[in-house]
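> dropping the sequence and predicted coords here.
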Amino acid sequence: MKKPSTGRVTRLGACAAVAGLVTVGLTAAPALADSDQLWVNASPWQLVLPKASDAGPQPAPTTLSLSLSHDNVANQVVDGRLTVDISGLAGIAEVTWPENCAPAGTTAVCSVAEVPASGNDSTVKVPVTVRAAVGAAVGASGRISYQATATTTTGEQLTAGENWTDVRVASGPDLSVAALPPSTGVAPGATVPVPVSAVNKGDQPANGVQVTYYVTRGLTLDGLAPQCVSAPAGEGEGPIHPVTKIDCAYDVVVAPGETFALPSPVTATVAAYGLYERVDVGVQARDGAEDLQPEDNGTVKAVTVTNTADFAVRGARLTAAAGETVTAQVTFRNRGPAWVANLSSGEPVGRVDVTVPPGATATAVPDACEPRTADGGWWESEVRTGAPRYLCNLPIWVAEKQTVALPFQLRIDTVVTGAKGAVVLTPPYGTEPLPFDPNPANDKARIVLNPAA
């Protein structure tokens, strides 16, 4: 059973940026509270190695990042033993082991003292370096296989399913982009550096370099080369576009082992409405040559701004006779000053929980609203109307001063004087308050039918 691996970065340019990206889940939650599963994680999920030189300097080795994880956060898992079998690499590649691995012939047992729960720790536990063997031809391929065991502190023995990494020898450039550290606590109007560099770890030169930026709306890049071209990425709302794509072409040759760097510094200036911002950077050769390891061709500069966004909801007060249908216009508004965007995760910026007033029936509801039972449970009926409660997803991004209308058509079955239904703004998941919202008092409202005189 091979567990999917995630790439090093989630890139906005991989699909329509406005739709957002949902990071691939590594595993489902365990079916039973006391069950658990051990996993071997490998990044990248496959290795493409530059062909070794017959004479002279060799291409830089490639790092295969291995780690162990387990599912159940309630368990503490220790004494991880990762067995790495490289017998499938004979004549194809050579391996250098880290200190926590004990090699014996074509296998090594690597120790991981404490195994983290999936998603809780991305620290690389077993960095193995691999390079093509001298004489290995382009196209030669092999496989690295893994087995693993670990023990819970209650004494349960865990065993990982089958896992492996395919290895192939190829020839071409391999532009590996240097990581960009995040910037936090940045004030609106401030500027942060966005240096871009990439080393060619391949065996062939990169004849020309293309740098592509995907920049969220709250940032403006300064210092770009004159030949850079920008355009909105994905769909926006009117004149507002959440992401801008910028392409910059450089006529340079980056030989194997050399590093490409921008000819002049590039910086990002934070707008007054900035909050959770990012610049996704991708670098590739311009001559159409296949990059040997595209997983390391990109990185992300995350910028967290010290700012707030006052989210608020509004209900409605309506008067109607029995048998009549009225529209309760529930509204959400971002009072700013910041916009809010979850472009990386694709999650809504929040949800609006709407309870239908007594004596009324919802006969038409917004598409973004899911029916629920009165206590918030799943609504079993295939018909979306008629539920006593609705949970409405807001968009994955909202501009400052943006309003989202959520019209509910309510049929008055029985006139109940002063019948009240609740409108409550909630986070997209969980119960923690929205960290950027400075005024939780306006996160609640009411739908009132036939208020008392």
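Looks like it came in fine. Residues are numbered from 1 along each chain as shown.

> could you use CA atoms for every contact and neighbour count after this?
Will do.

> and the nearest residue to V40 once chain neighbours are set aside, what does it touch?
Of all residues not flanking V40 in the chain, L68 sits nearest, at 4.8 Å (CA to CA, 6 or more residues apart in numbering). By CA atoms under 8 Å, 6 or more residues apart in numbering, L68 lies in contact with 38-41, 80, 82, 112, 115-116, 125.

> can you count the residues close to L292?
Neighbour count for L292, taken as other CA atoms under 10 Å: 24.

> how about A255?
When neighbours are counted by other CA under 10 Å, A255 comes out with 18.

> would you mind measuring from it to G172?
Relative to G172, A255 is positioned 11 Å away (CA to CA, to the nearest Å).

> what residues do those two have in common as contacts?
The contact sets of A255 and G172 overlap at 204-205 (CA under 8 Å, 6+ apart).

> let's bring in a second model and compare:
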Amino acid sequence: MATLSLGAAAPALAAEPAFPLGGPSAQVLQPYPDSGASKERSLRYDLAYVGPGNSFPGEFTVTVDLTKVAGVASVRLDPAKPRPNCTTSATAIVCKQQGLSVGTGGNGNSFDLLVSAAKDSKNGASGEIAVTGKVTGASVTPVTTKLTVGGPDLHLGELKLRADVTAGEQQDLPLAFANRGTLPAKSVALELDASAGLEPAETYDNCRRQDHGGMGATTVCLVEGEFLPGESYQLAPDSPLHLKTTERGYQDRLRYGVVPDPAPSKDAPEDKPATGKKLKLVKASAAVPVTDSNLDPRNARRAENTDLNPGDNERSFEFTARGARADFEAVTASPSGKVGDTVVAELGFRNKGPAVISHLRSGQSVARTDIVMPAGVQVTDVPRNCRAVSIDGSERAEQLGAPRYFCDGGLFADVPGTYADRFAMKIEKAVANAKGSVTVGEPVAGGTKPLAFDPVAGNAQAAFVVEVKGGTSPSPSTSASASPSPSASASASATPTASSSTTAAGATGGNLASTGSSVGPLALGALAAVAVGGALYVGVRRRSGGHA
């Protein structure tokens, strides 16, 4: 019999890769109706690629075991999202896939199922589908989904709030909901998704806050209990909630919701009492009226796995802060070089606050940067959010070599945040006293006008000068901002930029953004789900080019 020596000289065996299967841990199903077809719900499973490299060869086999849901649920592949190489039987669905890679388009690494309550199934009946996988040379981490016939149907009551607010004021948030479902909820997560100018006034030990930088924060409160069908619930008198408007307010939104039986998070922080108080719920003195949510059902999906009708679990309300102020300061630069050199300059504006300016509601730019080039330079590369104009502000077809540029400031300006556009320009000749300018303001025909919310008009314009070595060039005026400060520079190393080029000929233009937070903005209403303290849903959208 041959033996293998495992001495010190033997090479270590590399651990085989493990590819995780992702999918929901639970799904509630509408009970089978007395007439008509049972309502189907969609389940998606993803086979995730985990390096090294970009791909793994071999044939993957994914199996959906249906034996434990017999008589409870009907399960089939979604015909609207077909996959090749799949077979279906009464006990299993088996799909084969050749290889696994990063960024596979379409349904390459995913498959979709449609599930519904089985005929003659009983309210409260449950079973599990187990999804497993195998491939030679690697392991596949399985996932299990519990299917339950019936479930909670939490309907969130509409809040009657004041839309016109001022910094420092508070208003009551009397959250209430009704369970219109067929089963009780064992716990609920109350969610407040507030933009930058709004925040809850109270803190409770069973609430968790996730900050989103300039885009605000999400607060989720997990309340244990039994919330029965046919009953309505409201905040207990000794644990109220109030919404406060801060000096960062401008145009804000509160999105509020309730999620039954949220999935626990493995990464949830340890529960450490801080205030000694907990947010509590009690039976409501009156039934919560049933009215339609003001959100698009396609965007109201936080409770889609644990609520029979997730479209009525969320609502939103928009606010406008009276007297909001934000100081927009022009940002200039002082590049230098010899005649014939190509240099770059980052030109734009910074928001010195206090208000975070957001035009996500209107879709209009928060500001325009009007850049006049000094004589003697020729622009060779233009940022993608800037357009060339003639010196009088009229339209111009040719984008390179223009005397003036208008740059779109985007829909969002954080505090502190610098939004600068990188221009590349060739020094063609030295011109005595050549001086351009950078002006930030509200877009109008032919240029800009002062921003209505900006209380400091004197710093909205700055001189822009290119120093010609061996030539004659003036210095910027003392009132001009010579370059972005190190703490908020658009090229600060802590913030990713839209362009990696920083020098000379062929430099790539781009809009750069730097903020005082390491968390980029997100668009409210487009949140990804992450559980914290039971369920904290956090969406973070990275900023590219200073646009949220």
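Arrived safely. Remember, it's a predicted structure, so these values are computed and weren't measured experimentally.

> TM-score for this pair?
Superposed pair, TM-score by TM-score structural alignment, normalised by the length of the first structure: 0.51. Supporting alignment: 285 aligned residues with a CA RMSD of 4.1 Å.

> so which bit of the second structure is the host helix or strand of the residue nearest to V40 of the first structure matched to?
Counting by DSSP states H and E, the element that carries L68 of the first structure is strand 62-70. Counting by TM-score structural alignment, strand 62-70 of the first structure pairs with no residue of the second structure.

> touching whatever helix or strand comes next after that strand from outside, list them.
On the C-terminal side of strand 62-70 of the first structure, the closest following helix or strand by DSSP H and E is strand 77-85. Where contact means CA under 8 Å, 6+ apart, the residues beyond strand 77-85 of the first structure that reach it are 40, 68, 70, 106-116, 144-153.

> whereabouts in the second structure does whichever helix or strand comes after strand 77-85 of the first structure align?
Tracing the chain past strand 77-85 of the first structure, the next element assigned as helix or strand by DSSP H and E is strand 93-96. Following TM-score structural alignment, strand 93-96 of the first structure has no partner segment in the second structure.

> in strand 93-96 of the first structure, which residues are buried?
Of all the residues in strand 93-96 of the first structure, those buried under the rule 16 or more other CA atoms under 10 Å are 93, 95.

> what's the distance between Y250 of the second structure and F319 of the second structure?
8 Å.

> the spatially closest residue to G151 of the second structure that is not a sequence neighbour: neighbour count?
Distances taken as CA to CA, 6+ apart put L183 closest to G151 of the second structure, at 4.5 Å, once the chain neighbours are dropped. As a burial measure, L183 of the second structure scores 20 neighbours (other CA under 10 Å).

> any chance you could map the strands in the stretch 251-400 of the second structure?
251-260, 281-283, 314-321, 326-331, 336-337, 342-354, 357-358, 368-372, 377-381, 386-389 (DSSP state E, counting those that start in this stretch).

> give me the residues contacting the first one.
Strand 251-260 of the second structure has contacts (CA under 8 Å, 6+ apart) with 152, 154, 156, 177, 185-198, 302-303, 306-307, 313-321, 357-359, 361, 525.

> now do the second one
Strand 281-283 of the second structure is touched from outside by 223, 231-236, with contacts defined as CA under 8 Å, 6+ apart.

> state the span of the first structure onto which that strand is aligned.
Counting by TM-score structural alignment, strand 281-283 of the second structure sits on no residues of the first structure.

> can you pull the buried residues of that strand?
Quick answer for strand 281-283 of the second structure (16+ other CA under 10 Å): 281, 283.

> tell me how many other residues crowd the aligned residue in the first structure for M425 of the second structure.
The alignment partner of M425 of the second structure in the first structure, by TM-score structural alignment, is L410. Here the count is done by other CA under 10 Å, and L410 of the first structure has 25 residues near it.

> not counting its neighbours along the chain, what's nearest L410 of the first structure?
A362 (4.6 Å).

> the counterpart of the one you found in the second structure: how many residues sit nearby?
Under the alignment (TM-score structural alignment), A362 of the first structure pairs with V379 in the second structure. Counted with other CA under 10 Å, the neighbours of V379 of the second structure add up to 21.

> V379 of the second structure reaches E398, doesn't it?
No: V379 of the second structure lies out of contact with E398 (CA atoms under 8 Å); the separation is 11.2 Å.

> in the first structure, what stretch matches stretch 60-71 of the second structure?
Going by TM-score structural alignment: stretch 60-71 of the second structure matches no residues.

> let me redo that: stretch 248-258 of the second structure
So stretch 248-258 of the second structure sits over residues 273-283 in the first structure, by TM-score structural alignment.

> three-state assignment of A457 of the second structure?
coil (DSSP: H, G, I helix; E, B strand; the rest coil).

> any idea how far it is from D112 of the second structure?
56 Å.

> looking at those two, which one has more neighbours?
More crowded of A457 of the second structure and D112, by other CA under 10 Å: D112, with 19 against 14.
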